[in-house]
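Chemist: no FASTA, just this:
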């Protein structure tokens, strides 16, 4: 029989936790036998001393086993995608229907935004009537009939992660790679998909600020997936500049629809297609080229059916801001930088995001980036367009945007959107 003190002491002293210790402490914490202060001490010990790949895989398995695991009874190969979050990252919206249109089933259980990173569910809830909460039976039916579902995770999936996630947030242990990786993968493994592609972002607008840290996280995520028999790979993608031109909720839905109808910004199209190709490869559908499927409108048809299946009206007008403010170029030159983090925080201050999980969001709030780095501008040209329904939020957003872009005389060196792909 174990005690919490035994497990805490072992990790505090730098020892590897045994499988039975991990199974016991995660289960006991989920049931309330291990107290928050004890799990806080263990989380700090893990933060300081780490866990090896086998420990992390077992910790993840224990969190998966703390709740239910979906059984996806569909006649298509199942594949999911997860992004570590960024600014303007609306890729799930065009990607899920695109991969479904190519023949796979995409069970995308998504979350809400917090701070400067947007949430997929918040974006979709700007569509009139659309609902995020589905039963397991509804998820199954929609996967069979439509091929794609984007919804909130059920409360029965990885309950240990929900408790531990909240604890990490208030104990300065969020940045632990093993705890980040096990948190992400416990929910994804509980979804029951047979393959998973991860979009691990780096840069100012991402959780991981450097490519080296993003690679460490990607390696951990792919290792966990492989250990659990799920075909897993990861793309390392640049989030130093906002993705696309729209940052917010309704504005990102509108941009996603534009992509699904054959238009949209090149970076959003490129990343959507790159992730689609990786997902199709892992699903055994590498012979299908997603580019012509996207251009043909087939993916847009799946999008419309997906939205309708969840009560949404895909033809209804999206929420519009009642107040706008344009930030213009102060001088002639070339836009040399556009900081993703500053743009994300400004959009949050306009009402597009939340400081706490219970805060409401303004579906019409956000920012449109009228130009991106490398583009010539003249004094007075629009750079950013702020949207909100609450004009009192604009001054704080403008303060946040001070220094968010630079104008110079020479174009910056182009940075690749995809830095690398990690496979087992």
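Modeler: Yes, it's here. These numbers come from a predicted model, not from an experiment.
Chemist: C-alpha only now, for contacts and for neighbours.
Modeler: OK.
Chemist: ok, residue 134 to residue 187 distance?
Modeler: The gap separating residue 134 from residue 187 is 16 Å, by C-alpha to C-alpha, to the nearest Å.
Chemist: what do you get for residue 35?
Modeler: Relative to residue 187, and taking C-alpha to C-alpha, residue 35 is found at 23 Å.
Chemist: hmm, back to that, looking at residue 134 and residue 187, which is more packed in?
Modeler: residue 187 (23 against 17; other C-alpha atoms under 10 Å).
Chemist: Spatially nearest residue to the more buried one, not counting backbone neighbours?
Modeler: Leaving aside its chain neighbours, residue 187 sits nearest to residue 158 (5.9 Å; criterion: C-alpha to C-alpha, 6 or more residues apart in numbering).
Chemist: give the contact list for that neighbour.
Modeler: 63-68, 186-187, 190 (C-alpha atoms under 8 Å, 6 or more residues apart in numbering).
Chemist: before we go on, here's another structure to hold up against the first:
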């Protein structure tokens, strides 16, 4: 196998065979390819695309590049959810324990921030002691005893994807349907899932800004996953504004704890989390209908069972046992907290969600290079939702920054990311469709 020949052929728009793809991915997993070769392959795929057969071959090759998990000793349905990435999207943090509290086993393999989007693992690393790469034995024990475990890829689980994922983040090749499909599903196939629900984001803060493209991605994911034997569906959700009222790492973790304590009802985030919980329960055969699934999930949340599952998971993975009761003892705060004020009176009519994600990176809350260290303290909180009436000078958010200069820059940037109108906006639904 000559890597540059495979790159050349894909660059020229030729269809690669499954042998070509498995050979290239095998070399990638073995550390035999340079970052330049990996980036060139990703860019060729970005420009020329892949056939359905190529995507299946890429997905399977990446899943087979390491170990595959089995859960024969667990008598619960094995289920998971994955998001294509957004801003203020911390759904997984609450959804996994809710689903576990309803009787599912959720071995959730999550990722770091990609491009302008936040990463579940980066958020979890704001918890002191939390182990995102436990050994297989601990991972299995946490899933069995707590009901869920949210971790990162270990070196033994789809290792080819781990390296390709990091290169895509810094080579502007994130928003490729074949690469997104293979990246997501390779980890899910390797995790030994029975059912999967996908959150395909659409809007200016998503990798798929166009509804048609989002539907193409959703169909690609659903067809490839179902073809591989995992019962899969996808919800298409709106990402034209941050989903939560926070964007960052520690600030989103605080948002998660507030949600589990019942303090985020009747929000866009609440709608999405409960809809995905219901879909997971229906797909797993635990609930007969979405309405029943949502009712069961809301009971798990309001009773405190979901919070108990989350606390047990955190403790078993090395985090503090009293995180929910005493978050201020563990979640670091940025030294500067500064209100971001409305530049005029009117309605918050639109925002640049991608720009808000980039502003979090500018604060130090994301990466420009794979080796960059993240400042988990920084970000935005108390973000007002679109459709809110504001007066000039009133706060629309709170910026958390490492120093005064960074806070000033971030506040100005965030204010510029919002459009304030004299007329109340007509906002679309947060859940746009089901595939």
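Modeler: Perfect, I can see it now. The model shown is predicted, which means the values in this text are computed figures rather than measured ones.
Chemist: tell me which of the contacts of residue 158 of the first structure are still there in the second structure?
Modeler: Comparing the contacts of residue 158 of the first structure with the second structure on both residues aligned by TM-score structural alignment, their matches' C-alpha atoms under 8 Å, the contacts found in both are 63-68, 186-187, 190.
Chemist: Tell me the one of those nearest residue 417 of the first structure?
Modeler: Of all those, residue 417 of the first structure sits closest to residue 187, with 26.8 Å by C-alpha to C-alpha.
Chemist: doesn't that closest one fall inside a helix?
Modeler: Yes - when DSSP: H, G, I helix; E, B strand; the rest coil is applied, residue 187 of the first structure is found to be in a helix.
Chemist: Alignment lookup: it to the second structure.
Modeler: Residue correspondence to the second structure (TM-score structural alignment): residue 187 of the first structure is matched to residue 187.
Chemist: That match against residue 65, yeah?
Modeler: No - using C-alpha atoms under 8 Å, residue 187 of the second structure is not in contact with residue 65, being 10.3 Å away.
Chemist: Now list whatever residues contact both of those two.
Modeler: With C-alpha under 8 Å, 6+ apart as the test, residue 187 of the second structure and residue 65 both reach 157-158.
Chemist: quick one, strands of the stretch 51-200 of the second structure?
Modeler: Along the stretch 51-200 of the second structure, the segments classed as strands by DSSP state E, counting those that start in this stretch run 79-83, 106-110, 148-152, 195-202.
Chemist: Just send those strands back as a markdown table, with mean neighbour count and distance to residue 356 of the second structure too.
Modeler: Output for the strands of the stretch 51-200 of the second structure, formatted as a markdown table (neighbours: other C-alpha atoms under 10 Å; distance: least, C-alpha to C-alpha, whole Å):
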| stretch | mean neighbour count | distance to residue 356 of the second structure |
| --- | --- | --- |
| strand 79-83 | 25 | 18 |
| strand 106-110 | 25 | 22 |
| strand 148-152 | 26 | 25 |
| strand 195-202 | 26 | 16 |
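Chemist: could those strands go into JSON lines alongside distance to residue 47 of the second structure?
Modeler: Formatted as JSON lines, these follow (distance: least, C-alpha to C-alpha, whole Å):
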{"stretch": "strand 79-83", "distance to residue 47 of the second structure": "23"}
{"stretch": "strand 106-110", "distance to residue 47 of the second structure": "27"}
{"stretch": "strand 148-152", "distance to residue 47 of the second structure": "29"}
{"stretch": "strand 195-202", "distance to residue 47 of the second structure": "21"}
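Chemist: Which among these is found nearest to residue 255 of the second structure?
Modeler: Nearest of the strands of the stretch 51-200 of the second structure (C-alpha to C-alpha): strand 148-152, 17.0 Å.
Chemist: Check the mean deviation of that closest one from the first structure.
Modeler: Aligned to the first structure and superposed, strand 148-152 of the second structure gives a mean residue distance of 0.9 Å (mean C-alpha distance after the TM-score superposition for the first structure).
Chemist: Read off where stretch 346-359 of the second structure ends up in the first structure.
Modeler: Counting by TM-score structural alignment, stretch 346-359 of the second structure lines up with residues 333-346 of the first structure.
Chemist: Check the offset of the matching stretch from the chain's centre.
Modeler: Centroid separation between stretch 333-346 of the first structure and its chain, computed with C-alpha atoms, centre = their mean, to the nearest Å, is 20 Å.
Chemist: Need the contact partners of it.
Modeler: Contacts of stretch 333-346 of the first structure (C-alpha under 8 Å, 6+ apart): 87-88, 115-117, 204-206, 239-242, 247, 367, 371-378, 396-398, 400-401, 404-412.
Chemist: next one: stretch 97-105 of the first structure
Modeler: So stretch 97-105 of the first structure is in contact with 74, 76-79, 106, 143-144, 146-148, 276, 279-280, 283, 285, 288-290, 293-294, 298-300, 302-303, 306, going by C-alpha under 8 Å, 6+ apart.
Chemist: From residue 370 of the first structure, how far off is residue 352 of the first structure?
Modeler: 18 Å.
Chemist: Next, format the contacts of residue 158 of the first structure as CSV and append distance to residue 233 of the first structure.
Modeler: As requested, the contacts of residue 158 of the first structure are arranged in CSV below (distance: C-alpha to C-alpha, whole Å):
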residue, distance to residue 233 of the first structure
63, 21
64, 20
65, 23
66, 25
67, 25
68, 24
186, 16
187, 16
190, 17
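Chemist: on that earlier part again, buried only: go through the contacts of stretch 97-105 of the first structure for me.
Modeler: 74, 76-79, 106, 143-144, 146-148, 276, 279-280, 283, 285, 288, 290, 293-294, 298-300, 302-303, 306 (16 or more other C-alpha atoms under 10 Å).
Chemist: In helices only, show me those residues.
Modeler: 143-144, 276, 279-280, 290, 293-294, 298-300, 302-303, 306 (DSSP state H).
Chemist: got these as a markdown table, with distance to residue 110 of the first structure columns?
Modeler: Below are these laid out as a markdown table (distance: C-alpha to C-alpha, whole Å):
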| residue | distance to residue 110 of the first structure |
| --- | --- |
| 143 | 15 |
| 144 | 19 |
| 276 | 17 |
| 279 | 17 |
| 280 | 20 |
| 290 | 23 |
| 293 | 24 |
| 294 | 22 |
| 298 | 23 |
| 299 | 20 |
| 300 | 20 |
| 302 | 18 |
| 303 | 16 |
| 306 | 15 |
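Chemist: how many neighbours does residue 363 of the first structure have?
Modeler: 25.
Chemist: what does the one 3 residues further on give?
Modeler: A total of 31 residues lie near residue 366 of the first structure under the criterion other C-alpha under 10 Å.
Chemist: any idea what it aligns with in the second structure?
Modeler: Aligned partner of residue 366 of the first structure by TM-score structural alignment: residue 379.
Chemist: With that, I have no additional questions.
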